[in-house]
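Colleague: With the sequence up front, the predicted model follows.
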Amino acid sequence: MAGSPLSAPRTMRARWYLQVDKYGKSINEVCEIFGISKKTYYKWYNLDNGHDSRKYVSRKDHPKLKLTPKIRLVIYKAKIKYTYGLYNHTSKTNKLWLYTF
């Protein structure tokens, strides 16, 4: 969304923070002055101050996931034993197959 007409320029955001920090205005007042919502203010404040909500967060497996680690190991051992499929036991990528899911 950076660079789009909907994103707030860095200089504009700096004015928001200056009003709150230096001049002691409340966030409600700043949002009314600049015509933004509090949600927008806090979104940009968190992004600019290192509280990036877009960082990678490992998520839990879906509850209906059928390929559990135990089943994945069974499949991996069968691939090594019977060498079915594109990757056989001599392939270097076969060792990484277990971790690609």
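Modeller: Happy to help now that I have it. Numbers count the residues shown, from 1 in each chain.

Colleague: drop to CA atoms for contacts and neighbour counts, all remaining ones
Modeller: OK.

Colleague: Show me what the one helix or strand Ile80 maps to packs onto, helices and strands only.
Modeller: Using DSSP states H and E, the element containing Ile80 is helix 69-82. Applying 3 or more Cα pairs under 8 Å, 6 or more residues apart in numbering; DSSP states H and E, we find helix 69-82 packed against no helix or strand.

Colleague: which parts of that helix are buried?
Modeller: 72, 76, 79 (16 or more other Cα atoms under 10 Å).

Colleague: From Glu32, how far off is the residue lying closest to Phe34 once chain neighbours are set aside?
Modeller: For Phe34, ignoring the flanking residues on the chain, the nearest one in space by Cα to Cα, 6 or more residues apart in numbering is Trp16 at 7.9 Å. From Trp16 across to Glu32, the span is 11 Å (Cα to Cα, to the nearest Å).

Colleague: this is the other structure I want to compare:
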Amino acid sequence: MEVTLNRYIEITPEIRGGKPRIAGTRITVADIAMMYLQMGQSLELIAGKYDLPLASVYAAMAYYYDRQAEIEQQMQADEAFVNALMHSRPSRLQAKLKALRGE
């Protein structure tokens, strides 16, 4: 049996932090899963929108389902990092708006 996902999915430490992504792009497996599962976009729409081979988008979802717990954990860690960063460094725009409102 020949495994062909490696044709579509690659991991390179210096690109997107080593997250699995569609070969030749910066679009991660997690990006595809989020667009498909959370945003409700069809795989055909995603492929067309980003000019990707349809097989690569399906391969990304197959890769996601094979490693769902691991990828979900990384997505949650990324979200927690962003939230912590947002709270530790408030937006200058938000600060200006608060100042204008007298808060």
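Modeller: Received it, and whenever you're ready, just let me know what you need. None of these values were measured; they are calculated from a predicted model.

Colleague: Give me the TM-score for this pair.
Modeller: Superposed pair, TM-score by TM-score structural alignment, normalised by the length of structure 1: 0.38. Supporting alignment: 50 aligned residues with a Cα RMSD of 2.9 Å.

Colleague: Show me which positions of the helix or strand where Leu93 of structure 2 lies end up buried.
Modeller: Taking DSSP H and E as the definition, Leu93 of structure 2 sits inside helix 92-101. By neighbour count on 16+ other Cα under 10 Å, the buried set for helix 92-101 of structure 2 is empty.

Colleague: which ones are touching Ser56 of structure 2?
Modeller: Counting by Cα atoms under 8 Å, 6 or more residues apart in numbering, Ser56 of structure 2 touches 8-9, 22.

Colleague: any idea which of these is closest to Glu70 of structure 2?
Modeller: Ile9 (15.7 Å; Cα to Cα).

Colleague: which helix of structure 2 spans the most residues?
Modeller: Counting by DSSP state H, the longest helix found in structure 2 is helix 68-88.

Colleague: That one - contacts with which helices or strands?
Modeller: helix 29-33.

Colleague: Pick out whichever of Trp16 and Glu32 of structure 1 has more residues nearby.
Modeller: The neighbour count for Trp16 of structure 1 versus Glu32, taken as other Cα atoms under 10 Å, is higher for Trp16 (20 against 11).

Colleague: which parts of the helix or strand hosting that one are buried?
Modeller: Element membership for Trp16 of structure 1, per DSSP H and E: helix 10-21. If you call a residue buried by 16+ other Cα under 10 Å, then helix 10-21 of structure 1 has these buried ones: 16-17.

Colleague: related to what we said a few turns ago, show me what secondary structure element comes after the helix holding Ile80 of structure 1.
Modeller: Heading C-terminal from helix 69-82 of structure 1 (DSSP H and E), you reach helix 93-97.

Colleague: and that following helix, which residues are buried?
Modeller: Asn94.

Colleague: And for stretch 55-64 of structure 2?
Modeller: 56-61, 63-64.

Colleague: Dump those residues to CSV, plus secondary structure and distance to Ala33 of structure 2.
Modeller: As requested, the buried residues of stretch 55-64 of structure 2 are arranged in CSV below (DSSP: H, G, I helix; E, B strand; the rest coil; distance: Cα to Cα, whole Å):
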residue, secondary structure, distance to Ala33 of structure 2
Ser56, helix, 12
Val57, helix, 9
Tyr58, helix, 10
Ala59, helix, 11
Ala60, helix, 8
Met61, helix, 6
Tyr63, helix, 10
Tyr64, helix, 7
